[in-house]
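**Student:** sequence-free structure coming up:
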């Protein structure tokens, strides 16, 4: 019995340690093993001088002490003033001495209100590292960035960093429902325990805020875009206020989704018409009520007249009428309206990809100044690859907010390792040509292309109450990477992968280099084994788990995968050229010309814009059929190689996380073969051609794959 108790205790300790590593995300603060660096760090960090006493500054101080103790084994003394040695001085511009302020004036002029400075200066013949900004939250951002320097084992001699976020609104969109289910959530239930709020503040809320602040995320939309009006009732606003109070010291504002029909559902009105005086007054009163409880409330995110959600079109009004009515309600309090452009209608089944542009572009310049239109990265729906959305650059008088999906709805859920910052970067670097060459999507989003003052970027969160937050240890990198790109949309995804690996696992170059390459390649692998050469939306319908290119029996044409690939005996692909739906015309002339011509259209987008013969010769000399089949096989091979890379990493990390990822990669590899076999067997019916020799032959029939059903796939509704 004593032995059993000892074994059980050992299990608990081991499980607790591994769970803690998973839970810590990229804030592991692992011991620095490089003795020369440790010596350098300690020589430059004699003590900490903390200026100010706000809750935010106290959080910054605690973070520094935690980081130093874990990484250096040192508890640095908190000192009241400079005493003839090297120190770390932390505080906002308002609390700096005139001597330090004078030394930093040029740098202070460079940063915005959320920007920070990390700089080594000389005072009293000693080097002092200053972390400062124009307010305490900016200082907190600086502290996290300074700790990242230590985490990634970089030198701290003669630091000279000035950095400001390039985007105002850096926001997570939680598709969380009030019953704690999460639409398209693959990491457990919602973080928000509405039943226990406002009285019970889970430690997870604090740790969530801390993780977001560490990458500069400054806003969170707590509720699903498929909104429930109850969130706007007094009972729930008390709960929202409790969360806002937790998040405030970390610089995070709360936002809510506004159900357009709320005046009827919770206000006892007979209409939600945005032109009706009673409706206008109801929203103004509701906004005043919210801001009285939560003075820094961010505003509303709205999904209207899309996928069954109510909106102004129910009353013969348009998006401008709806958005501007809500904008007037929150304007006196500094609030914003994020109005989603994700719209498509069963009444316009010509080409779903054209609908958002057709509906919103004519409204350019008509929205109030505190409205920002939130546009998905592509014109369909968060596919493994889509050309950039044609609205980017096409509305010069309207701020456009990027919407990325961090949760992997169409990319294998949280079972597949897919490094999404590579996808995000591809979109942000795309050139719209709207003001000539160099008019990138990133410049639209950060406001520099058209000098928009209101800027934003949103990520549909992949966070749940799983121990590791995101369902897959590597899915944490997508949350991290989103935050880094929201701060600076011009960052390189390779830099982000490098930072994340070093902060999360190890600084050993023998670990970092191959794993970084694996992460960078992982997105292309998923495109290859799911939707190569511009194929899209061929996932099984509803839950979007696994392939379903054969589905054609749903009531709305654009809900069926057959609508998107249009495979027949003549070929495959959706013709969006001038001779097809002419979706290419929604882009600037230079881009339209590129996409329209079969010979110049990038092969990665080929079947997005063209219906192509099975015998069409690709640039590598292969026929389209052979090339498509080899892409599917290539994706399978890439994931097999990912498994090999991961196996070699075992000695660099803890066994718990190693085994966790190992098992998930095994699942992913099996599912790549499912995708390859199901899709190729289906498309082979139309091509009538044999598979190339290099492609493994299916071991199941097409009928078998069609028979698979997943009524309880996670995240569906």
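**Tutor:** On my side now, so go ahead. What you see is a predicted model; the values in this text were computed from it and never measured.
**Student:** When you work out contacts or count neighbours from here on, use the C-alpha atoms and nothing else.
**Tutor:** OK.
**Student:** Please work out how many residues are found near residue 633.
**Tutor:** When neighbours are counted by other CA atoms under 10 Å, residue 633 registers 23.
**Student:** part of a helix, is it?
**Tutor:** Yes. Under DSSP: H, G, I helix; E, B strand; the rest coil, residue 633 falls within a helix.
**Student:** what sits against the nearest residue to it once chain neighbours are set aside?
**Tutor:** Once flanking residues are discounted, residue 633 sits nearest to residue 695: 5.7 Å by CA to CA, 6 or more residues apart in numbering. Residues near residue 695 by CA atoms under 8 Å, 6 or more residues apart in numbering: 629-630, 633.
**Student:** And residue 171, by the same measure?
**Tutor:** Residue 171 is in contact with 217-221, 456-459, counting by CA under 8 Å, 6+ apart.
**Student:** what about versus this one:
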């Protein structure tokens, strides 16, 4: 495989044709010569800082990549492509030592690295690496060393990141290893290429053309993931089609696995629990039935004969109508263990989702995952991870962390974040999720006293778990820019960076991404980074301030719908969650209500139990309070709620104006893409503001606070809006 140029010859043919047809070249230059976002953060454009470029050229006169594996060849290609772009010239791949040379390899494939006897490698495992200025046989060189070729690849991408962000490499000394074992993207992609909760086009997997037609996009997907340390991909939707386990589709999955393998990426599959019945011809899928157990064992054997490094299964069971062990009176542990036993001898794992809720249990929805899984702690096989969503409901703009984190010390818990913006404006709202991810990861569970962060639960360090992991529901599609919005590429990026090292800050990752994707110009970096860091809080304000949640429109989840009621079950409605009435608003999950706070360890439990002590961002999540309740700003709850809705919408206008001030400093195609999306976001922020304020005003009966304009439109007009073809709906 060779890395191809991102702009193909046809582009230039069309560009030339356009130039001959117009006296004004601006539109042709915009549409045909701009940066369209396909290259993500791996642009490798020539450095404009001539002093920095010459300094790098002096230090990187030649390259030596040791090893003959497919991964070593990938490293050679990436370095050749990147350094030729960044430095403006090709570098020779030397076979002998020279001053200022770059050497990449492992002690096993490089005698030069072996003789250095780098003691730090002993603690870096299979994926860690070091980057260091080092004397080698009397010559000063930059060494990228690891225990494996995959580790060397990760180190290579880190080194290139230093160059892209124009960091000094004069005295570089970096030692890095991932804090979590499994760092996985979950693709909610169906075999017909529809993406559930996908807002950037179809699935990038062209199942019909696979296994023979292997698109360049598959290789670039692998490069992008490897560059941020992602080492696994679940190819298909958790609402799984059993056909994925048939020989026809396993062969297709194997073709992708072959492409991804040199990049350190394993393939996983979501499986339907009832597959033995649906494609195996059995009369049952009972996990304790010997025939069913044998079927899964044979299926695992078949998979590994086709994909030797297959990662394992992701399972959604007994949730939202999906079949599971509960259909046969069995527990989640019994279902997961049956699959785990089938995979164990091959080295595979089971990622068993804890997203379960059922209205027949007559228990408040936010409590059900905890109630279902905590009693099973210690009953799962050691190759099972329970995959828990970051909050107790469903990827809301803001949620408290799930109380399951810290509650199952004998079971590895795997974080599930949503990278795609199902509840945050799809692919037209600029919402950087680094702040959301960090808010959750840094939350203290107090499971073993102060300092028991969610991050320490999922990285295995708090309870000394044998395996650890984190998953992100992907926002990737066939749009040229991958994610439907340039800024939203940053959420894929920040997920990978935090999966590798959750101690990094959201700001430093945003800074990296801006420099690599948009510009190294100081004004652009500072301005866009500030925008990104503010964007999530802005969105919470115009959608769900003060702990409101689940008030989007039904089904497609597009736009506001706080009035949604009378659906098939109460916990699918909005009114179930906000409980607005003439007396007040909010869901009472305190000890005087459904007592969801009891699932948290003290002092979190005590903090959340009282309206006076709870962080105000969770006030209405845990408490039903009067419209006249005095908030910490001194305003009544009604006035504070309205002010936050108005502030959020106004801040989107300010964000749009800030972006417009950067015109001429960002590639015009990138600039225009984001500018158009911000225009949509602005309209929809005011839509959210007006619709929600008018709806809640129908209960509070209070005036709009002095100094704020009256909301445009009427509540009836907003309630009549319908969007039957909004993208990303389930099928």
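**Tutor:** Sure thing, it's come through. No experiment lies behind these values; they were computed from the predicted model shown.
**Student:** re the thing from before, which one of the contacts of residue 171 of the first structure sits in the busiest neighbourhood?
**Tutor:** In terms of neighbours by other CA under 10 Å, these top out with residue 217 at 31 neighbours.
**Student:** what's the closest non-adjacent residue to that one?
**Tutor:** Nearest non-adjacent residue to residue 217 of the first structure, counting by CA to CA, 6+ apart: residue 170, 5.1 Å away.
**Student:** Quick check: that neighbour vs residue 253 of the first structure, distance?
**Tutor:** According to CA to CA, to the nearest Å, residue 170 of the first structure and residue 253 of the first structure sit 10 Å apart.
**Student:** what's the overlap in contacts for those two?
**Tutor:** Contacts common to residue 170 of the first structure and residue 253, judged by CA under 8 Å, 6+ apart, are 218-219.
**Student:** Tell me which of the two has more neighbours.
**Tutor:** Using other CA under 10 Å, the more surrounded residue of residue 170 of the first structure and residue 253 is residue 170, with 29 against 24.
**Student:** if I've got this straight, that one is in a strand?
**Tutor:** Yes. Residue state for residue 170 of the first structure (three-state DSSP) corresponds to a strand.
**Student:** How about the contacts made by it?
**Tutor:** Contacts of residue 170 of the first structure (CA under 8 Å, 6+ apart): 216-219, 456-458, 483, 486-487.
**Student:** ok so, going back, looking for the alignment partner of the residue nearest to residue 217 of the first structure in the second structure.
**Tutor:** By TM-score structural alignment, residue 170 of the first structure lines up with residue 183 in the second structure.
**Student:** Now tabulate the contacts of residue 170 of the first structure in CSV and tack on distance to residue 174 of the first structure and secondary structure.
**Tutor:** Formatted as CSV, the contacts of residue 170 of the first structure follow (distance: CA to CA, whole Å; DSSP: H, G, I helix; E, B strand; the rest coil):
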residue, distance to residue 174 of the first structure, secondary structure
216, 17, coil
217, 13, coil
218, 14, coil
219, 11, strand
456, 16, strand
457, 14, strand
458, 10, strand
483, 15, helix
486, 16, helix
487, 19, helix
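**Student:** which of those residues map to contacts in the second structure?
**Tutor:** When you map the contacts of residue 170 of the first structure onto the second structure and apply both residues aligned by TM-score structural alignment, their matches' CA atoms under 8 Å, the shared contacts are 216-219, 456-458, 483, 486-487.
**Student:** Compile those into JSON lines and extend it with columns for distance to residue 78 of the first structure.
**Tutor:** As requested, these are exported to JSON lines (distance: CA to CA, whole Å):
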{"residue": "216", "distance to residue 78 of the first structure": "26"}
{"residue": "217", "distance to residue 78 of the first structure": "28"}
{"residue": "218", "distance to residue 78 of the first structure": "28"}
{"residue": "219", "distance to residue 78 of the first structure": "31"}
{"residue": "456", "distance to residue 78 of the first structure": "38"}
{"residue": "457", "distance to residue 78 of the first structure": "38"}
{"residue": "458", "distance to residue 78 of the first structure": "38"}
{"residue": "483", "distance to residue 78 of the first structure": "31"}
{"residue": "486", "distance to residue 78 of the first structure": "33"}
{"residue": "487", "distance to residue 78 of the first structure": "30"}
